[in-house]
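K.L.:
okay, predicted coordinates and the sequence, questions at the end:
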Amino acid sequence: MKVGLSVTLAAVLSACVNYAGIHSDKQMAQPQQLDTTQSLPAEQGHWPAADWVDQFGDAQLEALIAEALQGSPTIEEARARVAEAQAYSQTAKAATLPRVDADYSLTRQEFSGTTVVPPPYRGGWATENKGLLSASYDLDLWGKNREALKAAVSQEQASVADEELVKLTLNTAIARTYNDLARLYALRDIAQQEVGRRELIDRITANRIATGLDTEVERKTAQANLTASQGNVAALDGSILTTRYQLAALLGKGPDRGLTIARPALGVGDEVRLPDNLPADLVSRRPDIVAARWRVDAITHEVKEAKAEFYPDINLSAAIGLDAFGFGQFLNAASRTMSAGPAIHLPIFDAGELRAKLRGRYAEFDYAVAAYNQTLVHALSDVATQLAQIRSSDVQLVDAVATQQSAKGADDLAITQYKAGLTTQLTVLNADVTALSAEQSVANLQMNRRDQQIALASALGGGYVDTSSDATRSADASVHANPVVAAH
């Protein structure tokens, strides 16, 4: 008898739909697989702290970032997505637990006079009272509901990492825009100094005309250069105002908020040195990498959930209640109704629906793995690029400062000689243009270097650490090393 049952069960299962031949060979890249030793050397540095902007010593910048985190619509959008993911996780958890429902219905109905309904209800009106307390529980023998819950939890963790990424992106944008504001103020100082030099040249030219050393040509040239310098100051004033408006928008405020932002007072910042074990630790310190990894984990569980749908689904249910015609008999013991038993669902022929769904899940798995690998490659390249630019700026600054000092000395000497009638205005203007260009180069390099330092702090994760994944990483190390094993 048992042999016959086993043979029958085997025959039924073999006739059912199956997922043979559907699989994936994609794997998540590991940091140690990517060559980084030369581009990202271990320098015994420190990872950025959560308050990494404090290194520049500007209290206003710290206050602006805190203000943005409180009221930015971008942050509110990210928080809403986290709340949505949390609600979905709670919904998935409910599917793994028993369910109890209570229902009551009151139905007034006229019954046919020619059906099996017995008298006295046949051909007349009657009121049916029905109350039912029911309970059901999906045995989840193949883990479909449990895998759905795990996938939902992983998606929730990805949303949390996404929120941290939004915060980091916003903080970085504010810091870099604020640094641009400092750049514009520095360039305006240089432009204003240039106005002063052009005014001095104009006065010297007037004196030389009075002594017959220059003509009105030189006077007109001096005046044209003066107005051009004044125009540069006005243009920079406009750019400063525009940048203030940009900062106000990043704060989630109206443009008037930007008018209250004072001139930046940014310092040089900390010494730039990369931390040790950078490639391996970066995967838990960059929120975009963490989010991508959680999405791979989520789709891995969704693949398992899709596979579980190929197997029998058994649901236990029971109900007890009262069912009576009229009101007088409703609470009698004779009106009691009870039911209990299992419900079994076994897919036999679905025209390929389940197989198509599983193929779709594997396609999503392949996409998630590719997205993770690309995110990891981009992150390592981002860190290496910012470090290379900082080192290049440091070298350029040494030469630029030396050039600036020489150009300033030549400019001062040219003005002195022009005032004494020993050289022409053209010589002075050429020396002045060279000095102006050298000062602008130094200012831009200093601001670029700080901008690159801000970008490097962001590329290193901006102080973020994924503590939620520590247990998962240790428990599922084999899955992350070869996620195909879990997905098959």
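P.N.:
That came through fine. What you see is a predicted model; the values in this text were computed from it and never measured.
K.L.:
going by C-alpha atoms from here, please, whenever you check contacts or count neighbours.
P.N.:
Will do.
K.L.:
what about the helices in the stretch 351-488 of the chain?
P.N.:
Using DSSP state H, counting those that start in this stretch, the helices of the stretch 351-488 of the chain run over 353-419, 425-459, 470-475, 477-481, 483-487.
K.L.:
any chance of these in TSV, with mean neighbour count and distance to residue 150 too?
P.N.:
As requested, the helices of the stretch 351-488 of the chain are exported to TSV (neighbours: other CA atoms under 10 Å; distance: least, CA to CA, whole Å):
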stretch	mean neighbour count	distance to residue 150
helix 353-419	18	15
helix 425-459	20	30
helix 470-475	11	11
helix 477-481	16	14
helix 483-487	18	13
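K.L.:
how about the ones you listed, which one is nearest residue 342?
P.N.:
For the helices of the stretch 351-488 of the chain, the distance to residue 342 is smallest for helix 353-419, at 23.4 Å, taking CA to CA.
K.L.:
packing partners for that closest one?
P.N.:
helix 144-210, helix 287-308, helix 425-459 (3 or more CA pairs under 8 Å, 6 or more residues apart in numbering; DSSP states H and E).
K.L.:
assumed residue 13 was part of a helix.
P.N.:
Yes: applying DSSP: H, G, I helix; E, B strand; the rest coil, one finds residue 13 inside a helix.
K.L.:
what's the distance between it and residue 346?
P.N.:
Computed as CA to CA, to the nearest Å, the residue 13 to residue 346 distance reads 9 Å.
K.L.:
dropping in the other structure now:
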Amino acid sequence: MVAAIALALAGCAVGPDYVRPSMDVPASYKENGPWKQAEPKQIDSNHNWWQVYGDSTLDALVQQANQANQNIAQAEAQYREARAAADAARSGFWPTAGIDAGVGRSLSTSNGIRLGNNYSAGVQGSWEPDVWGSVRRAVEAGDASTQASIASLAAARLSIQATLTQDYLQLRITDLLIDLYARTTTAYARSLKLTQSQYAVGVALRSDVALAESQLKTAEAQAIDLQAQRSQLEHAIAILTGKAPSQFTLTALPADSQMLAKMQANLPPIPSGLPSDLLERRPDISTAERNVAVANANIGVAKAAYFPALTLSASGGFNASSLAQWFDTPSRVWSLGAALAETIFDGGLRRAHTAQAVAVYDAAVAQYKQTVLGGFQEVEDNLATLNVLDRETVAQSQAVKASQLAEQLALSQYRAGTATYLAVVTAQTLSLSNERTLVQLLGRQLIASVALIKAVGGGWDASQLNTADVAQAKNNSTAN
């Protein structure tokens, strides 16, 4: 036994030791443009990143989603499943032991007919030392799988938080558009009244009245369509927070002419960091990398099947024909044994299992590298988008001011009789279009800023993979 234990402790685990696949990581991002106005504190795991938008309603909604979203609950259950599987693999290090007791009555015809009872009780145990490292590789795979599940839970949580934040911000942009159309239809109604008054005194044409009425009804129809968009966004937010749409209502913001400027001011200047940071700060990349570690360990498990298995066993107890003699010294029985077993022919089964494990590893490496490249693309895309939208917003703001001035001048000239109502309609339509585009640009900036926060990991860090129990994972689900 001592010799076998020494052999097990000194044995080397077969199969390759894990090394993270190498990646050609660029030194900097291509699209890291001048849109960043400041370098605020780096988002980290202790920071609720959505708070940078300064909206208490959004904060409350994200907390509800952290606690009630079913996708997060599913990922948390999958983490517990992976941890239980890792514990099951770890049990292979230990011997198994059992007890038994029995009573029976039997008829024997050898040496005459004998009818009698038999009483037995005993303990038995067996142990298969991990000589070739099969259990160690299985435990390695189980631990890596558990860490992959932790990262998947973080990725699910980040995805829900980002989707909810984007839907909420888009809903608030829709509220701004609804307010814009409310103010616009009020102005169009005044213009209709003006044309009707001038038509009544004979200084305007009937076509001017029809044109003004058409313009008003078109704007009203567009405002109604915005309500449909808002309802859909509200329904999506309800589902993300774990509620049925009929049980959820999000009150519209009060009309405020400064709301656009306030939301513009809340655009966060997000530091994107270095490309190499992405390997540690994106949970989906960490999930892919841990899956590579799982596949690598499974190669060792497959290769260990080529070597003989050593099993040590022991048993002891009592066996007697009567209760009075059950535990007497003559009734004691025991046994010790060791068995060495090796498969000499399996029709290529072990070779096929090893080839399969190597193929799974190669596929996991390819998936990891593709995930890293996809992460780089997401960051570059959103950096480029924010850079372009920043310049576009400046130009669009100037266009809004110019169109508003043109609208005022056209109305003044129409009142004075020096311009047709067609010129007024053209100016008003251009003004509405420019204002709507400016609001939509803000929405695109907000959505892209959320996407960039998600693309750089939302403050998550791979050091959190060392979380030891599910309670910590649950705390992360609700706290972050």
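P.N.:
Noted; the coordinates are in hand. Since we're looking at a predicted model, the values are computed, not measured.
K.L.:
so residue 149 of the first structure sits against residue 92, correct?
P.N.:
Yes: Residue 149 of the first structure is in contact with residue 92 according to CA atoms under 8 Å; the separation is 4.9 Å.
K.L.:
so for the two, which residue has more residues nearby?
P.N.:
A count of neighbours by other CA atoms under 10 Å puts residue 149 above the other of residue 149 of the first structure and residue 92, at 25 against 20.
K.L.:
quick one: map that one onto the second structure.
P.N.:
In the second structure, the residue equivalent to residue 149 of the first structure is residue 139, according to TM-score structural alignment.
K.L.:
mind listing what that match touches?
P.N.:
By CA atoms under 8 Å, 6 or more residues apart in numbering, the contact list for residue 139 of the second structure reads 86-87, 89-90.
K.L.:
mind doing that once more with 10 Å?
P.N.:
Shown in contact with residue 139 of the second structure (CA atoms under 10 Å, 6 or more residues apart in numbering): 85-93, 133, 145, 294, 297-298, 301.
K.L.:
show me which of those residues are buried.
P.N.:
85-86, 89-90, 92, 133, 145, 294, 297-298, 301 (16 or more other CA atoms under 10 Å).
K.L.:
grab the nearest non-local neighbour of residue 337 of the second structure.
P.N.:
Leaving out its chain neighbours, the residue that sits closest to residue 337 of the second structure by CA to CA, 6 or more residues apart in numbering is residue 313, at 5.2 Å.
K.L.:
average gap between the one helix or strand that neighbour maps to and the first structure?
P.N.:
Using DSSP states H and E, residue 313 of the second structure maps to strand 309-320. Strand 309-320 of the second structure, aligned to the first structure and superposed, deviates on average by 1.3 Å (mean CA distance after the TM-score superposition for the first structure).
K.L.:
against the first structure, where does that strand fall?
P.N.:
Aligned using TM-score structural alignment, strand 309-320 of the second structure spans residues 313-324 in the first structure.
K.L.:
could you do stretch 343-361 of the second structure as well?
P.N.:
Using TM-score structural alignment, stretch 343-361 of the second structure corresponds to residues 347-365 of the first structure.
K.L.:
distance of the residue located most distally from the centre of the second structure from residue 234 of the second structure?
P.N.:
Relative to the mean C-alpha coordinate of the second structure, counting by CA atoms, centre = their mean, the farthest residue is residue 112 (76.1 Å). According to CA to CA, residue 112 of the second structure stands 89 Å off from residue 234 of the second structure.
K.L.:
ok, now which ones touch the counterpart of residue 427 of the first structure in the second structure?
P.N.:
Alignment note (TM-score structural alignment): residue 427 of the first structure maps to residue 423 of the second structure. Applying CA under 10 Å, 6+ apart to residue 423 of the second structure gives the contacts 406-407, 409-411, 413-414, 429.
K.L.:
for residue 430 of the second structure, see how far away residue 423 of the second structure is.
P.N.:
Using CA to CA, residue 423 of the second structure is found at 11 Å from residue 430 of the second structure.
K.L.:
now the common contact residues for the two.
P.N.:
Common neighbours of residue 423 of the second structure and residue 430 (CA under 10 Å, 6+ apart) are 406-407.
K.L.:
excluding its backbone neighbours, what's nearest residue 39 of the first structure?
P.N.:
Using CA to CA, 6+ apart, the nearest residue to residue 39 of the first structure is residue 384, at 5.8 Å.
K.L.:
aligned to that neighbour, what sits in the second structure?
P.N.:
Matched by TM-score structural alignment, residue 384 of the first structure corresponds to residue 380 in the second structure.
K.L.:
against residue 32 of the second structure, how distant is that match?
P.N.:
As judged by CA to CA, residue 380 of the second structure and residue 32 of the second structure stand 8 Å apart.
K.L.:
give the residues shared as contacts by these two.
P.N.:
Residues within reach of residue 380 of the second structure and of residue 32 at once, by CA under 10 Å, 6+ apart, are 272, 386.
K.L.:
just the helices from the stretch 201-350 of the second structure, written as ranges.
P.N.:
Counting by DSSP H, counting those that start in this stretch, the stretch 201-350 of the second structure has helices at residues 206-240, 259-265, 278-281, 283-304, 349-416.
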